[in-house]
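Engineer: Output the structure for:
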Amino acid sequence: MDETTGTVMQPTGDTDTTSPARAQVPTPAQTDAPAPFDPAALASCPSRFFNRELSWLAFNERVLAEASNMNYPLLERLRFLSISGSNIDEFLMVRVAGLAGQVRRQIEEASIDGLTPGQALAATHEKVLELETIQQKTWAGLKAEMAEAGIAVIGDETLDPEREQWLKDYFATDIMPVITPQAIDPAHPFPFVANQGIGVLFSLNRIADNAPVMEMVLIPAPLPRFVRIPGEEAAWISIEDLICRNAGTLFPGFKVGGHGVFRILRDSDLEIEEDAEDLVRYFRSAIQRRRRGLVIVLQLQGKFDPAAEEMLRGQLGLDQALIMKTEGLIGFSGVSAICDEDRPELKFEPYSPRYPERVLEHDGDIFAAIREKDIIIHHPYESFEVVIDFLRQAARDPDVIAIKQTLYRAGKQSAIISALIAAAEQGKSVTAVVEIKARFDEEQNLLWAGQLERAGVQVIYGFIDWKTHGKVSMVVRRESDLGNGRGGYRTYCHFGTGNYHPITARIYTDLSYFTADPAAGRDAGKLFNFVTGYVEPDETELLSISPMTLRSRLYELIATETANAKAGKPAAIWAKMNSLTDPELIDHLYTASQAGVDVDLVIRGICCLRPGIEGFSENISVKSVIGRFLEHSRIWAFANGADLPSRQAEVLITSADGMSRNLDRRVEIMIPMRNKTVHDQVLDQVMLANFIDTEQSWLLHPDGTSERVGEVEEPFNLHRYFMTNPSLSGRGASLASGRKVPKLSLRRGNI
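Structural biologist: As a prediction, this is how the structure comes out:
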């Protein structure tokens, strides 16, 4: 038991994982790696890969380390703790639940790193417990700092009479009518505890006859996780502590002997049945089943009565479940409420995205701006409103006759949906491909689909086996002059690396590419025909589409670099993505490295590739950028016979990560950047800034450890750079007056 937090955890060895400057991927497969990483043996050894689950946990450890980053304001560090907690919850509900299910079904097939499901589950449980301990220590430190800053998080300590009275009144008026105490005995069946549900077990004695009674109070989801107590000096209390403080009011006639708070997580993944006759009806029932999934985590807070704990274990059915005990807080995602405290000096300075100047130069006419030349919008530095305005303008433009749109995640208050509905109500032909298999957004997407259909939008749900993950919008417009002396139809396209989601677009870095290139329009039309009518494209001019051609196109480009390296020409690959797990793609990169290709990767999350091994992957470097914004854009750049960066390079953006699911089981797109300004913006601005960043970057080492980039003479923060400098393709003529964009230069030591 950790003396600081009281978290019960399994031993994890002597590695110091609490340091914010270093994080480790403790994969058991490392112990089988040929020492010291013999290249010939590694070529066919599972140890050439890191474990996927443990690599993801290492990513979340980097996120958690930002909660201790003293360069950030206090409440922003608290937000990173909240994000870490939310990340782990989802990871447990999906990935760990999947491993537990394989163990229950006695599946012994090893993953690419050589671990069986049982071995991976045990290692993952151990690492989760280790991260839980770090979270508790971080929370204790942040609480102390907040108290010094005038933001108290209280438990059972006594307050001044005015605040004590307010808490009693609030409990009586706002909490008591909502909660329902339930006795736990043979006459009362054990209640259902919802996924992520929090409950309190009370050990009571009836005063009249001293009879012992056990009572459970389940905290309804609509109640706030933390309550702000009025007053000039900020004070917050968790909902469970508030209930426990008022146990006497809740149970008159009883003596409270003790209490314990618990929380559960359930298996929340959805399995798709290939023979589902009605996909919509199937998902409506599957969502209901998910809410009653098997318990995969039981968290216990406080000194639990042994009998109460045994009862919980028996009633919840904890086969292959992880049990976590702590004296600290449970459910760290909930601390995000405290981040709303009105203390601007404890937060990042507000940032307002720029609206692309090129569009403004055309008096807001987005179609005119795109006709002039292609444009890239770099979110969140440039406003997502331009994407919404693209559809709004299409909806009200009498010359627009058709709109086609993919929707993976659109959010709960979506202006995109409103624009599509408005277009349909104007009599335009509107087609929406709504992906109802978008994890945790299935229910919301079903609601959007219903609204769209009622407005007259043709709604398509895509494939049963594949998710439609590509981000594509196309608008067909009647125009009098197509540049050939006659009129006709012109197709305007939007291709994105991120979702059509206005909230995440404020914090995710993504690229929105607008073009009126006829070839792109023809390819987009073929893509929609494929999804809506299963008409597989015989060939495309620009787009690479998974699961048909995207993988093979990447292999062709990697092979060209490999051949150039063998021929003594400059050869390099730059790539940026969220995750890299596909073993075949990784092996192609290993082969390129061994041929002398310099491979530099920016991978925010999971990376199963082991870089920097002499004679095997020594020419591969991997860094992860964690900061104010979530790096989300997916980009590939290939030297193509010249030193990177150069105009000769092949530069492509994509909706796909380097994962088997993206390359084989999802509909994704990849498109080259052929316009000079757009090409330069993506390569010389976006990619280069990621590589030369020093303030938010972590380097991945061959042994699985990640280490912050150390202090340098000229530090560089890529987020700050983009917040203070306009993009290249969106700047228009506004820089002619002399306001320059600082040109970035590459120093090999940066990557």
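Engineer: from here on, contacts and neighbour counts on C-alpha atoms
Structural biologist: Will do.
Engineer: Can you show me the strands along the stretch 251-400 of the chain?
Structural biologist: Under the criterion DSSP state E, counting those that start in this stretch, the stretch 251-400 of the chain contains strands at 254-266, 295-301, 322-326, 375-379, 400-407.
Engineer: how about this one, so we can line them up?
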Amino acid sequence: MAKKFRLAENYINRELSWINFNERVLEKAIDKKTPLLDQAKFSAIFSNNLDEFFMVRVASLKSQVEAGVTKKSEDNKTPTEQLIQIREKLLPSLQKQQTHYLSNLKDAFRKENIFLLDYIELTSREKNWVDNYFKTAIFPILTPLAVDPAHPFPFVSNLSLNIAALIRDPDSGQQQFSRVKVPQKTIARFITIPSDLSDKNPKPIYSAIPVEQVVAFNLNLLFPGMEIEEHSFFRVTRDADLELRDLEADDLMIALEQGLRKRRMGGEIVRLEVLKTMPKKILDLLMESMDVEEADLYCVDGLLGLDELFELITIDTQHLSSTSKYGKIHNSLKNSQYGLLEDGSIKQEEFRSIFSIIRAKDLLLHHPYDLFTSSVEEFINQSADDPLVMGIKMTLYRVSKDSPIIEALIRAAENGKQVMALVELKARFDEDNNIQWAKQLEKSGVHVVYGVVGLKTHTKIALVIRKEKERLRSYFHIGTGNYNSKTSNQYTDLGLLSVQPELGQDLVELFNYLTGFSKQPSFRKLLVAPVSLRRGIETLIQREIENAKNGKQAKIKAKMNALVDPSIINLLYEASQAGVKIELIVRGMCCLYPKKEGLSEKIRVVSIIGKYLEHSRIFWFYNNNQPEVFIGSADWMRRNLDRRVEAVTPIEDPTLKKQLNSILEIYLNDNVDAWEMQSNGKFLRKSAIKSEEISAQNKLMDF
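Structural biologist: Next up is the predicted model:
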């Protein structure tokens, strides 16, 4: 039984820990060593992360306050106290981001002959072009909405960018308020101005102006005969979480579609962003009309909606972004590529099917360093076309819009194979995309299911059944990341390709659990949530504790996205006090205090924030010099251990175990993208002092 500690004193609030993580993203944006376009990208990521945080986490806390919930968090804070502290922590970061955009990023771009212009900076020729662009490309789709006794205050949709204007009738002298929604999905946020209109020498590489300014300085065309007295910009964020009761599969699809329509409209407002220069009369009217409290008001000294800085990444200047390095075909798979066979790169006699290679040995894939297209996608593609393949089963959590995996599954069904796809309709902010794929798969003859009632299916597993010499053999992939072609180039993830019989049988039974009504009590080797994963992880930690108490060397190394679960944290504290050396690589939230005297001196926590999003999960246990190593889809969070279907697989091949240990050591030695967590919960940037710079991601790519 784990020794209990005073959790409130030794547990970092998860919301504040998440903000700490996002601050590390922002620090990557403002770091002068980060190439300019990457600075824009990381600033956009910071804003995009924050939008989701407000839509889900802040919205949840506000709902608790409104419902009168007084239950405190693990660190002994009420929902109201958490909201107050969230705001206090966010305000300095938001100011830091805007200062960077206005005073650093724009100026640095200018030195590179790239101009992010305000309307008042335009030359007369540029103004003429912009005004003409407004008339022909924007004006026809705008709808100004006046507010008066006959026109109530209009609904403002989630994350929309808007112009609030005060206009006056010169004849009657009457003043009116009007709102104009800025088009965002149909028109770019930054309108590119032709370089030949500039009077600069040399001509700009790129010049652009925010679309809201193009609209704002042409409001007179929307209100002919009226005087535009004031205008300013605002943006709202609404509660976007979908509350769904457990339903049968058919009902779930309908409920989700209805819920998504509601989300697009939006729930309660949880944040109102305005410019600091907004006239008080407009601000008061907005807050009163939308019932916004002072605590939900964020005044911005710069540009609203900086998540759309993503658009700048397409500027064609390679030296302003990190050197593009691309992964390669896994060494063992070089002769198994249909594409290379078709274009003559490899000879017919040299070609080996991916199945023969997997039969020979287990393969560990590490994306994006090992190309997803030539490994996982090749595995599914060859499975779809191989006449010996009888069936394919997969779980799909987040799938790219244009998915080769989906195409392969459809082709497999058309080829007469038994194909089953578990599409997780409740993957947050991917629900609409997944509904569309589910419908398309069903029309093509794929058997589509939506998982276990009451649980979100987060596993990353694919099972291929192949008939060989009158027997069926199970080939499979178990991974840490989604079957998503786009994110596979942006996220680091691991995967196992294997034919191990016991793991294969575990997967057969796991899919039966997901699609039928079986209540699987245990598995041979897989650790599966919510069945055996928590118990399995706690047992592995407990074994290290016992070894340490018996005078044996004891170590734990683990890499994950988040460490939040109180029971696991409590057990790690106990392990540290018993003498277990613990090294953790946690990208995001970490609610554990490392290096704390009398509690966690043996625990070290590192966070890596690099050009790729760290998404892989590795769990390594020394086990008296007989290491046991696991990879899988689960973080050490309550939701992953108790409320989701997750699969974590052991890696048993000695060579692959060593490879995973080497990967962990490379991350732990990083001094470029690494942050070290201190005993007070703060992170300090690691730096190379009198030694070579070691970037884990660059080193892994070079390998």
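Engineer: TM-score for this pair?
Structural biologist: The TM-score (TM-score structural alignment, normalised by the length of the second structure) is 0.94; 674 aligned residues with a CA RMSD of 1.6 Å.
Engineer: can the strands of the stretch 251-400 of the first structure go into TSV with extra columns for mean neighbour count and distance to residue 283 of the first structure?
Structural biologist: Formatted as TSV, the strands of the stretch 251-400 of the first structure follow (neighbours: other CA atoms under 10 Å; distance: least, CA to CA, whole Å):
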stretch	mean neighbour count	distance to residue 283 of the first structure
strand 254-266	21	18
strand 295-301	23	21
strand 322-326	20	28
strand 375-379	27	32
strand 400-407	23	17
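Engineer: can you count the residues close to the residue mapped onto residue 542 of the first structure from the second structure?
Structural biologist: Aligned counterpart of residue 542 of the first structure in the second structure: residue 525 (TM-score structural alignment). Look at residue 525 of the second structure: counted by other CA atoms under 10 Å, it has 15 neighbours.
Engineer: whereabouts in the first structure does the longest helix that the second structure contains align?
Structural biologist: Ranked by residue count, the top helix of the second structure under DSSP state H comes out as helix 79-99. Taken onto the first structure by TM-score structural alignment, helix 79-99 of the second structure occupies residues 117-137 there.
Engineer: Which parts of the stretch 451-600 of the first structure are helices?
Structural biologist: 518-533, 550-566, 583-594 (DSSP state H, counting those that start in this stretch).
Engineer: closest to residue 69 of the first structure out of these?
Structural biologist: helix 583-594 (32.2 Å; CA to CA).
Engineer: how far out from the middle of the chain is the closest one?
Structural biologist: Distance, stretch centre to chain centre, for helix 583-594 of the first structure: 26 Å (CA atoms, centre = their mean, to the nearest Å).
Engineer: so it aligns onto which residues of the second structure?
Structural biologist: Under TM-score structural alignment, the match for helix 583-594 of the first structure is residues 566-577.
Engineer: Next: stretch 306-316 of the first structure.
Structural biologist: Against the second structure, stretch 306-316 of the first structure falls on residues 280-290 (TM-score structural alignment).
Engineer: starting at the chain centroid, how far to the helix or strand that comes right after the longest helix of the second structure?
Structural biologist: The helix or strand immediately downstream of helix 79-99 of the second structure is helix 106-111, counting by DSSP states H and E. Relative to the centre of its chain, helix 106-111 of the second structure is centred 29 Å away, using CA atoms, centre = their mean.
Engineer: Report all helices and strands that helix 106-111 of the second structure contacts.
Structural biologist: strand 114-116 (3 or more CA pairs under 8 Å, 6 or more residues apart in numbering; DSSP states H and E).
Engineer: Check the mean deviation of the strand it packs on from the first structure.
Structural biologist: Compared with the first structure after fitting, strand 114-116 of the second structure has a mean deviation of 1.2 Å; criterion: mean CA distance after the TM-score superposition for the first structure.
Engineer: Quick one: the residues in the first structure that that strand pairs up with.
Structural biologist: Residue span in the first structure matched to strand 114-116 of the second structure, by TM-score structural alignment: 151-153.
Engineer: Residue in the second structure paired with residue 701 of the first structure?
Structural biologist: Per TM-score structural alignment, residue 701 of the first structure is aligned with residue 678.
Engineer: any idea how far its match is from residue 454 of the second structure?
Structural biologist: Distance of residue 678 of the second structure to residue 454 of the second structure, computed by CA to CA, to the nearest Å: 38 Å.
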